[in-house]
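> only the shape, not the letters, is given here:
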């Protein structure tokens, strides 16, 4: 989820190429609508700074409505202050990635490792 269409398309192609099923959303409301309609996400990557509803608003609504509670949450943002990292962690965000600090293939690797770690914690029967 990002309001920057270029970045959204680039990451969508990168993750699709890595074998992921991808749902891209240009706004928090679009992402929430997809989740309310039953889209089940294993991982949610989102920007914190967005018009209208920011990433924290998205996290609050997702939590309140109990939408995909088991999803791995990853903030992919240009914000990097400690207060925002702490607030994100309070919502269960597992990774806080500053966009400028990683190339897309590195972000894909973070997601793969996050999924592997989650699978180790919650093995399927």
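Noted; the coordinates are in hand. Here the structure is a predicted model, which is why all the values come from computation and not from measurement.
> contacts and neighbour counts: CA atoms only from here.
Noted.
> just the helices from the chain, written as ranges.
Ranges of helices in the chain, per DSSP state H, are 5-17, 28-36, 55-64, 82-90, 104-121.
> show residues contacting the longest one.
What that stands for is helix 104-121. Residues outside helix 104-121 that contact it (CA atoms under 8 Å, 6 or more residues apart in numbering): 11, 14, 15, 18, 42, 43, 72.
> I'd say residue 43 and residue 69 touch.
No. At 10.5 Å, residue 43 does not count as touching residue 69 under the criterion of CA atoms under 8 Å.
> and the comparison structure, right after this:
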């Protein structure tokens, strides 16, 4: 389990954030959240915490694909693990997320066991 890392949930739907926070906190994780990609980038750049990012890929404005590319192209945060979280569940969607720079992919509705395995695999 992650003792020194926080999970940053980036999702424009507060209901998704609420459900994920409850689930992850119940399993002992420390969780923060943002509703916009730009806010997430600023949080990550602050450098005060070590994060794993759960990135919703379908958001207004800067979508998750662009946000992941921005993370990967920013030297001080490019090492941060990102798990793509999306309702798009076709095989080509997984590949698109990985090509954008995500370390792993979990489809919605989220299977919590698969999410925890993905988090532990990249931490």
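Structure received. Every value quoted in this text rests on a predicted model; they were computed, and no experiment measured them.
> quick one: TM-score?
Here the TM-score for the pair of chains, by TM-score structural alignment, normalised by the length of the second structure, is 0.78; 114 aligned residues with a CA RMSD of 2.0 Å.
> just to revisit the earlier point, which one's more surrounded, residue 43 and residue 69 of the first structure?
Between residue 43 of the first structure and residue 69, counting by other CA atoms under 10 Å, residue 43 is the more crowded of the two (17 against 14).
> mind listing what the spatially most central residue of the first structure touches?
Geometric centre of the first structure, nearest residue: residue 45, 1.6 Å, by CA atoms, centre = their mean. Residues in contact with residue 45 of the first structure (CA under 8 Å, 6+ apart) are 1, 73, 74, 75, 76.
> go on, residue 97 of the second structure?
Residue 97 of the second structure neighbours (CA under 8 Å, 6+ apart): 57, 65, 84, 104, 105.
> that one -> the first structure?
Residue 97 of the second structure maps onto residue 88 in the first structure, with residues paired by TM-score structural alignment.
> how much space between its match and residue 77 of the first structure?
Distance of residue 88 of the first structure to residue 77 of the first structure, given as CA to CA, to the nearest Å: 11 Å.
> give me the common contacts of those two.
Common contact partners of residue 88 of the first structure and residue 77 (CA under 8 Å, 6+ apart): residue 96.
> trace the residue nearest to the centre of the first structure over to the second structure, please.
In the second structure, residue 45 of the first structure lands on residue 54 (TM-score structural alignment).
> gap between that match and residue 64 of the second structure?
Residue 54 of the second structure is 10 Å from residue 64 of the second structure, by CA to CA.
> anything in contact with each of these two?
Here residue 54 of the second structure and residue 64 have residue 84 as joint contacts, going by CA under 8 Å, 6+ apart.
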